[in-house]
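Peer 1: Quick one, fold the following:
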Amino acid sequence: MSDQIARDSWKAADNSAPLPSLDELRARADGFRRVIRRRNLVEYAAGILVIVMFAMGALTAPLLALRMGSALVAGGACVVMWQLYRRGRPLSPPEHGGRMSVLEFQRRELARQRDALDSIFTWYLLPLIPGMAVIMAAPLLSLPPDAWRMPPADALFVMAAVVGVFVAVYLLNKWGARRLQRQIDEIDALMAE
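Peer 2: Down below sits the predicted model:
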């Protein structure tokens, strides 16, 4: 019975916060779009650098496997940049509309960005994995199979570092998706009032 009293008391209490002003909502949406644009510019610059460096490696590497792996990484980076544009570019908010339409737009944009971060493995990491795997295996692939042996410690360290970077990127993006989901939940609470 005491649980029911607590629930009724909580429902009866006026815990609702008023909707922020239209100017404040637009300022938040504009700030979010600026953050997304800045993130994308950094990603595009890094992508161009990766494409140029690995394309040069595809032309100049001494081993065929290194050239093939470098070409795969450069191609994978092109796929990543296209997917970033498709999934991650900020949309323009509606020019006219009240607080609810700005809230609805911001919720859709947050959900879009959350979904992009949440699916980071398939569109961001996966296109790079084949090329990186070929590059890491290149020293073995250049030897006859009967000469294969355990890679030296420094090569294992580099492989572990590459895997570590991929895992860190995955985890950071999952964390970012959860943060965006909390913002979506806040907007849902505001819109429900």
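
Peer 1: going forward, measure contacts and count neighbours with C-alpha atoms only.
Peer 2: Fine.

Peer 1: Count the neighbours of Met150 for me.
Peer 2: The number of residues packed near Met150 is 8, by other CA atoms under 10 Å.

Peer 1: Sorry, slip of the keys, the one I care about is Ala17.
Peer 2: Residues near Ala17, counting by other CA under 10 Å: 9.

Peer 1: to compare against the first, here's another:
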Amino acid sequence: MPDRDPFQALWTQQKKETFTMSLADIRSHSRRLQSRVRTRNFTEYAAAGLVIVLFGWVGFLIPDAVVKTGAFLIALGAVYVALALHRKARATNLQPDGGQPLIAFHRAELIRQREALATVPRWYLAPFVPGILIFMGGVSFAPDTGLPLLARLSQFGISLAIVSAVFAGVAWLNVRAVKQLDAEIAALDAAGASE
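Peer 2: Alright, predicted model coming up:
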């Protein structure tokens, strides 16, 4: 009886196919990445602008101090997120200079985007938490609603559950995007190793 499983022997003896990626492929992937980043960032900046205008307007319009404070904190959170997005994950207009190969440039860009997406809970979601909690608390527990305490607690709990689900969805989408970038980095590393 052999020491090893015959399927394991077959698996270990199979020929490895070499993975290659041409310079044109890498250039195409790099351009596509920068295009996707520009589109994503434009959408995020527009959404941040909408949040700033909407919650800034609510902050000026609503007389309740707690709701007003929450609205302004949400608007400030959107400003912070837009600035952090620009700092961490903006598209790069630069192409590699003569001293930097295209593969190294593209890999560095993939890693930069990956790191930005991997830390989304800290810089993208967390800045909204104080404002959202204060805003929801102000709306749910405003003295002039006339609702009993149980109804106010229910309203706050339902609002909190909805926001938590949205935040969890955003975090999950970014985890998926990080895995996709990891796969692209691994493919690029395989292409670089085979050259």
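
Peer 1: Post the TM-score for the overlay when you can.
Peer 2: Once superposed, the chains reach a TM-score of 0.85 (TM-score structural alignment, normalised by the length of structure 1), with 186 aligned residues with a CA RMSD of 2.5 Å.

Peer 1: buried residues in stretch 133-153 of structure 1?
Peer 2: Going by neighbour count (16 or more other CA atoms under 10 Å), the buried part of stretch 133-153 of structure 1 is Val134, Ile135, Met136, Ala137, Ala138, Leu140, Leu141.

Peer 1: The last one is in contact with Ala65, isn't it?
Peer 2: I take that to be Leu141 of structure 1. Yes. With contacts counted by CA atoms under 8 Å, Leu141 of structure 1 reaches Ala65, the gap being 6.8 Å.

Peer 1: Give me the three-state assignment for the closest residue to Met191 of structure 1 other than its chain neighbours.
Peer 2: The shortest distance from Met191 of structure 1 to any non-neighbouring residue, by CA to CA, 6 or more residues apart in numbering, is to Met100 (7.3 Å). On the three-state scheme (DSSP: H, G, I helix; E, B strand; the rest coil), Met100 of structure 1 is labelled helix.

Peer 1: what packs against the longest helix seen in structure 2?
Peer 2: Ranked by residue count under DSSP state H, the longest helix found in structure 2 is helix 149-194. If contacts are counted by 3 or more CA pairs under 8 Å, 6 or more residues apart in numbering; DSSP states H and E, helix 149-194 of structure 2 sits against helix 102-118, helix 129-140.

Peer 1: In CSV: these, plus distance to Arg176 of structure 2.
Peer 2: Formatted as CSV, those follow (distance: least, CA to CA, whole Å):
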stretch, distance to Arg176 of structure 2
helix 102-118, 10
helix 129-140, 23
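
Peer 1: right, so those helices: which one is the most enclosed?
Peer 2: helix 129-140 (a mean of 20; mean count of other CA atoms under 10 Å).

Peer 1: relative to helix 149-194, how tilted is it?
Peer 2: 160 degrees (axes from the mean of the first three to the mean of the last three CA atoms, to 10 degrees).

Peer 1: with structure 1 superposed, average distance for helix 129-140 of structure 2?
Peer 2: By mean CA distance after the TM-score superposition for structure 1, the fitted helix 129-140 of structure 2 averages 1.1 Å away from its aligned residues in structure 1.

Peer 1: And that helix, what does it pack against?
Peer 2: helix 65-89, helix 149-194.

Peer 1: which helices and strands does whichever strand or helix holds Ala58 of structure 1 pack with?
Peer 2: Element membership for Ala58 of structure 1, per DSSP states H and E: helix 22-60. Packing partners of helix 22-60 of structure 1 (3+ CA pairs under 8 Å, 6+ apart): helix 64-88, helix 99-118.

Peer 1: Just the angle for that helix relative to helix 99-118, thanks.
Peer 2: Using the same axes, to 10 degrees: helix 22-60 of structure 1 against helix 99-118 is 20 degrees.

Peer 1: Helix 22-60 of structure 1: which residues count as buried?
Peer 2: 22, 25-26, 29-30, 32-33, 36, 40, 44, 47-48, 50-51, 54-55, 57-58.

Peer 1: What angle do helix 64-88 and it make with each other?
Peer 2: Taking the same axes, to 10 degrees, one finds helix 22-60 of structure 1 and helix 64-88 inclined to each other by 160 degrees.

Peer 1: on that earlier part again, for Ala183 of structure 2, which of the helices and strands packed on helix 149-194 of structure 2 is the nearest?
Peer 2: helix 102-118 (10.2 Å; CA to CA).

Peer 1: The closest one: how far from the chain's middle?
Peer 2: Relative to the chain's own centre, helix 102-118 of structure 2 is displaced by 14 Å; criterion: CA atoms, centre = their mean, to the nearest Å.
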